[in-house]
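> Sequence and predicted model, in that order:
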Amino acid sequence: MSIAFCLCLTEAILIFAAEGSLFFCSYKVKVLLHWTAQMLALVAATLGLAFIISSKNRSELPHFISWHSILGLLTFLATCGQVLCGLCLLFPQALRISLMAQLRRCHTVCGLIVYLLTTFTVALGICSDWFQAQIKGVAWYFCLGLIFCPALMIVNQIPRTCLSKKRQYV
């Protein structure tokens, strides 16, 4: 589930990249694709969290004692907050929201924070004893690189495309 979450989250952000998106369509369609990818990411995160809690209950192990699990829970809660903020952006008339530009900028910056939380949560998972017992040597470093390469792209893309210039949203 974490792979599905990371892939959906990454593509949801990259949909708005001028040069990195797989989709060449109008802004409204990109918003719909972004929303769909975010919902898929949230479903994957929810299923993953439910599976982990169920597994811990079955094996009678304590919950949320590692840095990975605590940061994972924080990431899940931040993702839920981002979805609520996205809902406000999707339906501003129904919610009587007037400060759309500020809310959009806040959503963008918080989205970057959620993505970085996700990156570090997965990195902490790779540093776990279980993962290091499964993957050793150069392959472990390759897996670590697979986590940070998309994060570097997104950290570079968001300020360039979303925050640095004034955009006309239609």
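Yep, that arrived.

> switch to C-alpha atoms for all contacts and neighbour counts from now on
Noted.

> what's the longest helix in the protein?
The residue-count maximum for a helix in the chain (DSSP state H) belongs to helix 27-59.

> List the buried residues for it?
Neighbour-count burial for helix 27-59, with 16 or more other CA atoms under 10 Å as criterion, is recorded at 30-31, 33-35, 37-42, 44-46, 48-49, 53.

> Stretch 133-147 now?
Neighbour-count burial for stretch 133-147 flags Trp140, Leu144, Ile147 (criterion: 16+ other CA under 10 Å).

> how far away is Glu19 from Cys6?
20 Å (CA to CA, to the nearest Å).

> Same check on Leu84?
19 Å.

> coming back round to it: adding secondary structure, write the buried residues of stretch 133-147 out as JSON lines.
Putting these into JSON lines (DSSP: H, G, I helix; E, B strand; the rest coil) gives the following:
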{"residue": "Trp140", "secondary structure": "helix"}
{"residue": "Leu144", "secondary structure": "helix"}
{"residue": "Ile147", "secondary structure": "helix"}
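
> for Ile65, helix, strand, or coil?
Ile65 is classified as coil under three-state DSSP.

> burial count for it?
Other residues lying near Ile65 total 9 when counted by other CA atoms under 10 Å.

> so the residue nearest to Cys162 when sequence neighbours are not counted is in which element?
Among residues not flanking Cys162 along the chain, Thr108 sits closest, at 7.4 Å (CA to CA, 6 or more residues apart in numbering). For Thr108, the enclosing helix or strand under DSSP states H and E is helix 100-126.

> ok, structure two:
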Amino acid sequence: MEKVDVEPNIPSLELKPEKPRRKPPPPGLKDDLTVIAHICVVFYFILICYLCFVRPFEFFTWHPLLLSLGWMLLMTEGILIISKENPVVRKLRLNHTWKLRYHWIILSIALLLVFIGFLIAVVNKNRLNKKHFKSWHALFGLISLVACIPAVINGTAALFDVELKKYIKPSIIKLIHQASGTIAFLFGGLAVVLSVYTKWFAKSSNNNKYLFLLGLATTLYSVIWTLQRPLLKCFRKLFKL
């Protein structure tokens, strides 16, 4: 009898077709509102720079200068860079990987500047023998820095979610990162808004009501618009768990 070769039943190793990427939404009203947020952030930073150098530069002046650069400008732009409604990112045609890369690089630089600015305020209080964290501005700033700790830890973990998925779901890591980051930016944003009510701002601006209104309007708008998308994403993910 002739031997008949029987092929073993080997499962197919065909690769699954990749899911088609969603096309970004066409430019609309939200893109225009994001552009306004960019303008507000830049205007506030220019305003603080003007107030820092319009008078003799002092040791404490580093605090508003570094915080306006680190928190208001870099932190806000670092969050907006991953937004789908950012026309700047749309023009640069950045993919998701590059957006995340710029996101953590910009926020890392921002946090370093914010931490230095925070230390300057603490050292200045010690030099003047004043009590710490008596104002809402200072308290909100402290809360935002504390909230940055879990955001940084989970943000780092999110970069290695493939290796960590055996121990914890990547969706949970990302949710904790987004929630803690949103809380951090919320309280940091409140501290920035309240900065226009501080004695330093009043003294540097000579109680100019127009500069006060400019600072208040630019901070309020940019903080509210930057927060709206992360807040919605956090609520949606919470309901999915």
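Looks like it arrived, so ask away. Model, not experiment: these values are computed from the prediction.

> Quick TM-score on the pair, please.
Overlay of the two chains. TM-score (TM-score structural alignment, normalised by the length of structure 1): 0.84; 165 aligned residues with a CA RMSD of 2.3 Å.

> Which is the succeeding secondary structure element to the longest helix of structure 1?
Scanning forward in sequence from helix 27-59 of structure 1 by DSSP H and E, the next helix or strand is helix 67-90.

> on that earlier part again, neighbour count for Glu19 and Cys6 of structure 1, which is higher?
Set side by side, Glu19 of structure 1 and Cys6 show more neighbours around Cys6, with 20 against 12, by other CA under 10 Å.

> Quickly note the distance from that one to Ser26 of structure 1.
The spacing between Cys6 of structure 1 and Ser26 of structure 1, counted by CA to CA, is 25 Å.

> With Leu99 of structure 1 instead?
Leu99 of structure 1 is 23 Å from Ser26 of structure 1, by CA to CA.

> how deep is the aligned partner of Pro150 of structure 1 in structure 2 tucked in, by neighbour count?
Mapped onto structure 2 by TM-score structural alignment, Pro150 of structure 1 lines up with Ser222. Close neighbours of Ser222 of structure 2, defined as other CA under 10 Å, add up to 24.

> Not counting sequence-adjacent ones, nearest residue to Ser222 of structure 2?
Spatially, and ignoring its direct neighbours in sequence, Ser222 of structure 2 is nearest to Ala37 (4.7 Å; CA to CA, 6+ apart).

> Was I right to think the one you found contacts Trp225?
Yes - when contacts are counted by CA atoms under 8 Å, Ala37 of structure 2 is listed as touching Trp225 (6.9 Å).

> Which of those two has more residues huddled nearby?
Taking neighbours as other CA under 10 Å, Ala37 of structure 2 and Trp225 compare with Ala37 leading, 24 against 17.

> and the more buried one, what helix or strand is that in?
Using DSSP H and E, Ala37 of structure 2 sits in helix 29-53.

> Show me what that helix is packed up against.
With contacts taken as 3 or more CA pairs under 8 Å, 6 or more residues apart in numbering; DSSP states H and E, helix 29-53 of structure 2 sits against helix 62-67, helix 87-92, helix 199-204, helix 209-240.

> Switch these over to CSV; also include distance to Phe160 of structure 2.
Below are these laid out as CSV (distance: least, CA to CA, whole Å):
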stretch, distance to Phe160 of structure 2
helix 62-67, 30
helix 87-92, 24
helix 199-204, 43
helix 209-240, 20
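
> Can you give me the distance of Phe185 of structure 2 to Leu128 of structure 2?
According to CA to CA, Phe185 of structure 2 and Leu128 of structure 2 sit 29 Å apart.

> With Ser222 of structure 2 instead?
Relative to Leu128 of structure 2, Ser222 of structure 2 is positioned 33 Å away (CA to CA).
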